[in-house]
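Student: Sequence and predicted structure, then a few things I'm wondering about:
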Amino acid sequence: MNLALWIVAGLLAAVALVGGISKAFVRKEKLAGTPGGEWTEHASVGFVRTLGVLELLAAAGLILPAVVDIAPVLVPVTAACWVVLMVGAMLTHVRHGGLNKFVALNLTYLALAAFLAWGRFGPQSFTS
């Protein structure tokens, strides 16, 4: 199970890294023209960049605390925060066009993050 949790953490970190880079460093107008990025048309530049920075921090928080063994409890905390972020992402996609494939993708990420939070808070905790 420990290996599965590491794989999930790595996958979610990669997703967060790609999403964070695109939101933090790609122009909002370009994002609005991509599939699934239509919601950025109605959001401020500051909001989109803030989400990008939060996703970059999530990418680090899902991996680094456990790797360097400094406050590894941040891994499940970050995963729990990712669950909340994915709920917001699903609601946003539904409100701005209801692209079912992006809602389903966000639901998948939510389930993986919930599994990671459960596993690292519970049976495969870094502190036990």
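Tutor: Looks like it came in fine.
Student: C-alpha from now on. contacts and neighbour counts both.
Tutor: OK.
Student: Could you say which helix or strand holds residue 105?
Tutor: helix 100-121 (DSSP states H and E).
Student: what are the ranges of the strands in the chain?
Tutor: Here the chain has no strands by DSSP state E.
Student: coming back round to it: residues making contact with the helix holding residue 105?
Tutor: Identification of contacts with helix 100-121 by CA atoms under 8 Å, 6 or more residues apart in numbering yields 5, 8-9, 12, 36, 73, 75-80, 82-83, 86-87, 89-90, 93-94, 125-126.
Student: One more to weigh against that first structure:
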Amino acid sequence: MNIVLWIIAGLLAAAFAAAGAMKLTQPKEKLAASGMAWTEDVSPGLVKLIGGLEVLAAIGLILPAVLDIAPVLVPFAALGLVLIMIGAIVTHARRKETQAIGINVVLLLLAAVVVWGRFGPYSFGS
């Protein structure tokens, strides 16, 4: 199960590093035109904040465990992604973007598995 948790964390880290970097580097108008229509409803600062949090979570899923420096941060990073995905689900539900909700639910469940595993039976301290 430890290997499964590493794989899930790695996939989540890659996905959120890419998504977060895009939100940090692209203007919100370009993001809206490229399929992130929800950005039309929020300020540019909020888009950048979400992008920054996604990049930090991606780093937090991998780096603390690899360096063995405060590996307890791994489940906290995953918990942060769970919260971000809850916000994404609410936003997409309000906009009636049902296809996006499915993706958010999958990402939420994957992050929740990492939270469960790393806080629970497969923590780095045991």
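Tutor: Received, thanks. Remember, predicted model here, so these are calculated numbers, not experimental data.
Student: Can you give me the stretch of the second structure that the helix holding residue 105 of the first structure aligns onto?
Tutor: Mapped onto the second structure using TM-score structural alignment, helix 100-121 of the first structure covers residues 98-119.
Student: Just the buried residues of that stretch, please?
Tutor: Residues of stretch 98-119 of the second structure classed as buried by neighbour count (16 or more other CA atoms under 10 Å): 101, 104-105, 107-108, 110-119.
Student: what does stretch 9-16 of the second structure give?
Tutor: If you call a residue buried by 16+ other CA under 10 Å, then stretch 9-16 of the second structure has these buried ones: 9, 10, 11, 12, 13, 14, 16.
Student: quick one: the fourth one and residue 57 touch, right?
Tutor: When you say that, I think you mean residue 12 of the second structure. No. Because the distance of 9.1 Å does not satisfy CA atoms under 8 Å, residue 12 of the second structure is recorded as not touching residue 57.
Student: Next step: the contacts of helix 100-121 of the first structure restricted to helices.
Tutor: Secondary structure assignment by DSSP state H places 5, 8-9, 12, 75-80, 82-83, 86-87, 89-90, 93-94 of the contacts of helix 100-121 of the first structure in helices.
Student: returning to that earlier point: only whichever of the contacts of helix 100-121 of the first structure are buried, select them in ChimeraX.
Tutor: If you want just the buried ones from the contacts of helix 100-121 of the first structure in ChimeraX, going by 16+ other CA under 10 Å, the selection is:
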select :5,8,9,12,36,73,75,76,77,78,79,80,82,83,86,89,90,93,125,126
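Student: Now do the closest residue to residue 70 of the second structure other than its chain neighbours: how many residues are near it, please.
Tutor: With CA to CA, 6 or more residues apart in numbering as the measure, residue 64 is the residue that lies nearest to residue 70 of the second structure, at 5.7 Å, once sequence neighbours are left out. Residue 64 of the second structure sits with 15 neighbouring residues when counted by other CA atoms under 10 Å.
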